[in-house]
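Enquirer: Okay, predicted coordinates and the sequence, questions at the end:
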Amino acid sequence: MIKHCLTACTPRLVEPRLWFIVPYMLLSSICIGQAQDQQDMKVSPETKFQVISEVLQQLRSKYIFPDVAAQMERAIRNYVADGDYATITSARQFAERLQSDLRTVSRDQHLEVEYSHEPIPIQDANQQEKIDPERQARIRYKGGLVNYWFKNADILPGNLGYLRFDGFFPLKDGGRETADSAMTFLGHTSALIIDLRANRGGDPEIGLVLMGYLFDKPVHLGDFLSRPDGSRTENRISPHNSGTKYSGDVYVLVSGDTISAAEGFAYDLKSIRRAVVIGERTAGAAHPAFDYRVGEHFTLTIPTSRYVNAVTETDWEGTGVVPDIPTLKQQALETAELTALQKLVKEQPDYPFIEERQRALDEVQKSLQNRN
């Protein structure tokens, strides 16, 4: 299942879907408020051997960079030979150590080994988890309780739209109506600020839904290149079928916490010059990843493909998305307001509420000056 992580206290969900989605063991207990830690258990030498063997086999056959997979295998075999895992009896600690060792070699933030106290369902031949309807219904219900990670849609002084969402909820499990409602509510604003500073990724399809409001014709954003089957899959925006197009300027706020599909959203809009990116350089995790069951209580997340943007012919792996306007994340919103209002005041002198807009501009200028 394709996946990515979200913050520890966001609802914990997973499905075999598109880009980056949360792993199975986090799904069984969506958390609202504080996350409950997985109960630990003892791990036997036989289980450790089985997990390591499965991990190395999956890396050999599927990891996006075969040479790096070989380096990781050599390192892990050396650790095994030196007895580094022999004294570990905690399943959680074993998963954490194995993940740390793999990441030390690969420097890949999407590479994960995770432990689940609850047994992980057997997957089919394609390693896709067998989803039961009742469980899927629970995901939809609990996703609704947290508004599918949409946190805020507001109209700021000067008629600026503001949309914050902290995760890309799996589209087939809900969220489409929420995304549509937010964009409809903000449709008559003069400029739009999209806040991804706390967004930890997820299913990028919800991002394509939002992007569909920003264009009146299809746009080819890039392609996913898969190592296991050699396929090439287009990533394309389709305009919203209502014909509604948001024509105002767009500003995307990012931080060092912005990761994965959230980075892709900012990167693609920046590359086609549809948005100005403001804030801090992002985390730099670009490669789509799948979850694979590597034991009754363990999963391995492997990046199996890479993204090639149609404009830059590369992605943001390891480098992050570089903002057009760099600033501290705490100042990114006011910086976006300032940038948008200055442009609007200059370009729309006949705006009916120009005095109100000018007051908003003066206030945000004063606030930023006081910060400095």
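Expert: Yep, it's here. Since this is a predicted model, take the numbers as computed values, not measurements.
Enquirer: from here on, contacts and neighbour counts on C-alpha atoms
Expert: Fine.
Enquirer: Which residue comes closest to residue 342 once chain neighbours are left out?
Expert: For residue 342, ignoring the flanking residues on the chain, the nearest one in space by Cα to Cα, 6 or more residues apart in numbering is residue 361 at 6.9 Å.
Enquirer: Could you tell me how many residues sit around residue 131?
Expert: Residues lying near residue 131 (other Cα atoms under 10 Å) number 12.
Enquirer: Let me see the ranges of the helices in the chain.
Expert: 24-27, 45-62, 66-81, 91-106, 133-145, 176-185, 205-211, 261-271, 332-347, 354-371 (DSSP state H).
Enquirer: mind giving me CSV with those and columns for mean neighbour count and distance to residue 254?
Expert: What follows is those, written out as CSV (neighbours: other Cα atoms under 10 Å; distance: least, Cα to Cα, whole Å):
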stretch, mean neighbour count, distance to residue 254
helix 24-27, 22, 25
helix 45-62, 17, 31
helix 66-81, 16, 29
helix 91-106, 18, 24
helix 133-145, 15, 24
helix 176-185, 16, 19
helix 205-211, 20, 15
helix 261-271, 24, 8
helix 332-347, 19, 8
helix 354-371, 15, 18
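Enquirer: want to compare, so here's the second one:
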Amino acid sequence: MFQGAVIEELAVQLAREYVFPEVGEEMAEVLLGKWKAGGYDGDQSPQEFALQLTDDLRAVCRDLHVRVVYNETPSERSPRDASSLRRHLELMNFGFSKVERLAGNVGYLKMDAFHSPDLAGDTLRGAMAFLKHTGAMILDMRENSGGQPEMVQLLCSYFLGAEPVLLNTIYSRRTNSTQEYWSLPYVPEARYLGKPVYVLTSRRTFSAAEELTYNLQQLKRATIVGEVTRGGANPGGMVKVHENFSVFIPMKRSINPITQTNWEGKGVTPHVALEADAAFEWAYREALKEIAEEVSLRPEAYGNGRFLKELHTAADRE
């Protein structure tokens, strides 16, 4: 049966690669012990077996990044993989779901994934170019499941000055080294400075989306609105353990330079705790207030009757 082969290789990889060695060894021991005791002898489909392994591993490590996956059709990498991936991501617009200038001159950017800047950087540049003249911005991370830290680095950089700021440090068990992620001294569009930023969160907000939220929160650059996030701060990668089975193993951990810790297992706690569905309305209302206060400080703005009408109409609607 394939179960034994999967478990034996899975145990080896967990003990070798999991970011916390003692936890990796414990997961391996639990799996091997259960298997030898006949705990996986039931009539399970491969998909059910993968889910059971995932549940058993998470019961030990409490790490929501850990995931065993069954692939019905084994796939070998080919020269077409890169172009196929790019085409798939293009169809998903590289994770950018919506970019909009809301009534009252509030910017709205909804991202559902963080893909590599090599792929998604141009789309982010276009979004920030469109939104750069808004008076406040809402970043919607409520359905964002994560992605690449380099894209988090790029997006954070738009909201910070040209002087580099340390955003996050990632420790790798495999190399026993750390990599620092600093805000970038150059971004390919105007920075979004001196204006309010709101980040919307939910219980689905995960991984890289949590890093974006945590970074801006600790730097006091954004107001976080919504629900406590899912709680995954240990990056990693997929490891093949059988012809049809792979496992995502967290091999690294995040270290915030301000707190010297991260959001693993506890999530990011918002400044304003609301149900996810109510987060947008609260942030939009507050953004309109901020813009209205700014306009009142600049008498010349009153010459723009169309804008003021839009602002007050939006405020009344809220």
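Expert: Received, thanks. The shown structure was predicted, so the numbers you read here are calculated from the model rather than taken from an experiment.
Enquirer: on that earlier part again, out of the helices of the first structure, which comes closest to residue 192 of the first structure?
Expert: Nearest of the helices of the first structure to residue 192 of the first structure, taken as Cα to Cα: helix 332-347 at 8.7 Å.
Enquirer: burial count for residue 200 of the first structure?
Expert: Close neighbours of residue 200 of the first structure, defined as other Cα under 10 Å, add up to 25.
Enquirer: er, residue 252 of the first structure I mean
Expert: Using other Cα under 10 Å, residue 252 of the first structure has 28 neighbouring residues.
Enquirer: For it, list the residues it contacts.
Expert: Residue 252 of the first structure makes contact with 193, 194, 195, 196, 266, 275, 276, 277, 278, according to Cα atoms under 8 Å, 6 or more residues apart in numbering.
Enquirer: next one: residue 235 of the second structure
Expert: Here residue 235 of the second structure is in contact with 65, 207, 250, 251, 252, 253, 254 (Cα under 8 Å, 6+ apart).
Enquirer: what do we get in the first structure for it?
Expert: Correspondence of residue 235 of the second structure to the first structure, assessed by TM-score structural alignment: residue 288.
Enquirer: Of all the helices of the first structure, which one is nearest residue 232 of the first structure?
Expert: Each of the helices of the first structure was scored for nearness to residue 232 of the first structure using Cα to Cα, and the closest is helix 45-62 (15.3 Å).
Enquirer: Next, the angle helix 91-106 makes with that closest one.
Expert: Counting by axes from the mean of the first three to the mean of the last three Cα atoms, to 10 degrees, helix 45-62 of the first structure lies at 30 degrees to helix 91-106.
Enquirer: Quick one: list the elements packing against helix 45-62 of the first structure.
Expert: With contacts taken as 3 or more Cα pairs under 8 Å, 6 or more residues apart in numbering; DSSP states H and E, helix 45-62 of the first structure sits against helix 66-81, strand 298-303.
Enquirer: Make CSV from the ones you listed and add distance to residue 103 of the first structure to it.
Expert: Below are these laid out as CSV (distance: least, Cα to Cα, whole Å):
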stretch, distance to residue 103 of the first structure
helix 66-81, 9
strand 298-303, 11
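Enquirer: out of these, nearest to residue 188 of the first structure?
Expert: Among those, strand 298-303 comes nearest to residue 188 of the first structure, with 39.9 Å by Cα to Cα.
Enquirer: Where in the second structure does the closest one fall?
Expert: Going by TM-score structural alignment: strand 298-303 of the first structure matches residues 245-250.
Enquirer: ditto for stretch 27-41 of the first structure
Expert: Using TM-score structural alignment, stretch 27-41 of the first structure finds no match anywhere in the second structure.
Enquirer: For the aligned residue in the first structure for residue 144 of the second structure, list the residues it contacts.
Expert: Counting by TM-score structural alignment, residue 144 of the second structure lines up with residue 199 in the first structure. Shown in contact with residue 199 of the first structure (Cα under 8 Å, 6+ apart): 6, 165, 166, 167, 168, 257, 258, 259, 262.
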